[in-house]
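Engineer: Just the structure for this:
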Amino acid sequence: MIKQKNLLSVLCAGLMGLSFNGFAAEGDESGFTVGIDYGRTEAKKYCDNIVTCDDTDRGPKFEVGYDFNKTFGVELGYTSFGTIFDSNDNSVQIKQKSNAVTLSVLGNVPVGDYFGVYARLGYARYDTNNSGMVNGVAIRDEHGNTPMWGAGVKFNATEQIALRVEYQNYSDLSDMPGHKDDVKGLFAGGIYRF
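Structural biologist: All right, here's what the predicted structure looks like:
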C-alpha cells in the first residue's frame, strides 16, 4: 500500500512538472482533466472447462490527466474490475476481485468540432484479492505489472465536458493455476476539462 502511494505521488509530481515545462504552447487548448466511467469487465478464459463459473462484473474507473494539446495527453487512473472470477465447481472454488492503477498516454483525432476518436497505451499495476481453493490448495493474492491499451470515441458536449465510450484490454492480468488471462472492459462515462 505504501509503495502504491509513493508511486502515485511520483506520477502526480511528474504530471505537474510536465505541465509547466513548456511542452504545451500558449493557446493550444492544454489543460487538466478529470474522468469518471463505469463499465463491464470480463476475463473469459478463467471459466474454460469449469461448469459453475462467472467471469464478468461491473465497476467504476477514475482518471486525472493532462491534455498537452488537441491530439496528445496523459492520464493516471484507477480501475475496479469487480469480481472477475467466481467459481463454485467441485475442484475449483475461488472468488477473485481485481483492480489496477494505470498510467497511459492518449492520442486523439478530432472528427469535426464535436466528435473524436482516441487510443491509449499504458501500464497497469494490478492487485487481485483471492479467496478459495483449487483441489484443496488455498489460492494466494496476486500483484503485478502489465501493459494495457484502449480505443474509444468521444462527443464534446461543451468546451469543458465530453462523453466517451471506450474498450480496454489488460494483458495477463493475474495468474490463476494453469494459465493467465486478459481482462477486457467496455466503459462509458465523461471527462471534465479545466
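
Engineer: contacts and neighbour counts: CA atoms only from here.
Structural biologist: Will do.

Engineer: wait, what's in contact with the residue nearest to the spatial centre of the chain?
Structural biologist: Central residue of the chain (C-alpha atoms, centre = their mean): Thr79, 4.7 Å from the mean position. Residues in contact with Thr79 (C-alpha atoms under 8 Å, 6 or more residues apart in numbering) are Gly59, Pro60, Lys61, Phe62, Asn99, Ala100, Val101, Thr102.

Engineer: please give me the structure for this one as well, since I'd like to look at both together:
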Amino acid sequence: MFAVIVGAALAMPLFAQAQNAYVGVNAGNAELKLSGDLGSGKEDKTGYKAYAGYDFNQNFGLEAGYANFGKLKDREAGASVSMETSAFYLAATATLPVNPQFSAFVKGGVSQNRTKAVLSGFGQRFSGSEDKTSGMFGIGAAYHFNQNISAVAEYENFGKTYSENGAKLKASLVSIGVRYKF
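Structural biologist: Coordinates of the predicted model:
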C-alpha cells in the first residue's frame, strides 16, 4: 500500500504539464489524541502538509500528499516519552462549485501513517517506529482568487497512527493554505 501512495505522489509532477493539475501547502492545528488503559489525553501541535492533485473534471479528482502532525512529548517522574507522527495519503476528491469564486469539497482515501516513539528514563532508552495504514477523510472549502490561485481551509482525519499495548494515537489536522492550479 505504501508503494502505491509513494508512486502516486511521485507521479503527480508529471501531471503538472496537464491542465487541471494542482499543488498546495497548508499549515494549521494538528490534534493528537492518545487513549489507552493508563489514561487518555490530547495535545495540539502545529502541523503542515504538502500535496498535489489532478481534477478529472470540475467535480471529481485525485489527491496525494504528505502531512506532519508534530511531536507529542510528556515527562513524568524522571521518565519521558516522545512520539512524532506523519502520514502519506492518497484520496479521491469530490468538489461542488458554489459560484466562480467559491467551492466546497470532500475527500476520502487511505493514509500510510508513521509514528516514531522514544521512551527514556531511569538510565534506559527505547525507540521504535510503527507504520499503520488507516482510512482518512476530509472536508473543506476553497476561495478562488483567479483560475490559478485559491485559498483553502480544511479538516482532515487520518485515523489511528499508532496502536500498541492498549495505547492508541489518532491524528487530525485543521489547516489553511494556498493551492496553485496549472
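
Engineer: Just send the contacts of Thr79 of the first structure back as a markdown table, with neighbour count and distance to Asp86 of the first structure too.
Structural biologist: Below are the contacts of Thr79 of the first structure laid out as a markdown table (neighbours: other C-alpha atoms under 10 Å; distance: C-alpha to C-alpha, whole Å):
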| residue | neighbour count | distance to Asp86 of the first structure |
| --- | --- | --- |
| Gly59 | 17 | 15 |
| Pro60 | 18 | 19 |
| Lys61 | 20 | 21 |
| Phe62 | 20 | 25 |
| Asn99 | 23 | 15 |
| Ala100 | 23 | 19 |
| Val101 | 21 | 22 |
| Thr102 | 22 | 24 |
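
Engineer: Now render the residues you listed as JSON lines, adding distance to Thr71 of the first structure and secondary structure.
Structural biologist: Putting those into JSON lines (distance: C-alpha to C-alpha, whole Å; DSSP: H, G, I helix; E, B strand; the rest coil) gives the following:
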{"residue": "Gly59", "distance to Thr71 of the first structure": "28", "secondary structure": "strand"}
{"residue": "Pro60", "distance to Thr71 of the first structure": "25", "secondary structure": "strand"}
{"residue": "Lys61", "distance to Thr71 of the first structure": "22", "secondary structure": "strand"}
{"residue": "Phe62", "distance to Thr71 of the first structure": "21", "secondary structure": "strand"}
{"residue": "Asn99", "distance to Thr71 of the first structure": "28", "secondary structure": "strand"}
{"residue": "Ala100", "distance to Thr71 of the first structure": "25", "secondary structure": "strand"}
{"residue": "Val101", "distance to Thr71 of the first structure": "23", "secondary structure": "strand"}
{"residue": "Thr102", "distance to Thr71 of the first structure": "20", "secondary structure": "strand"}
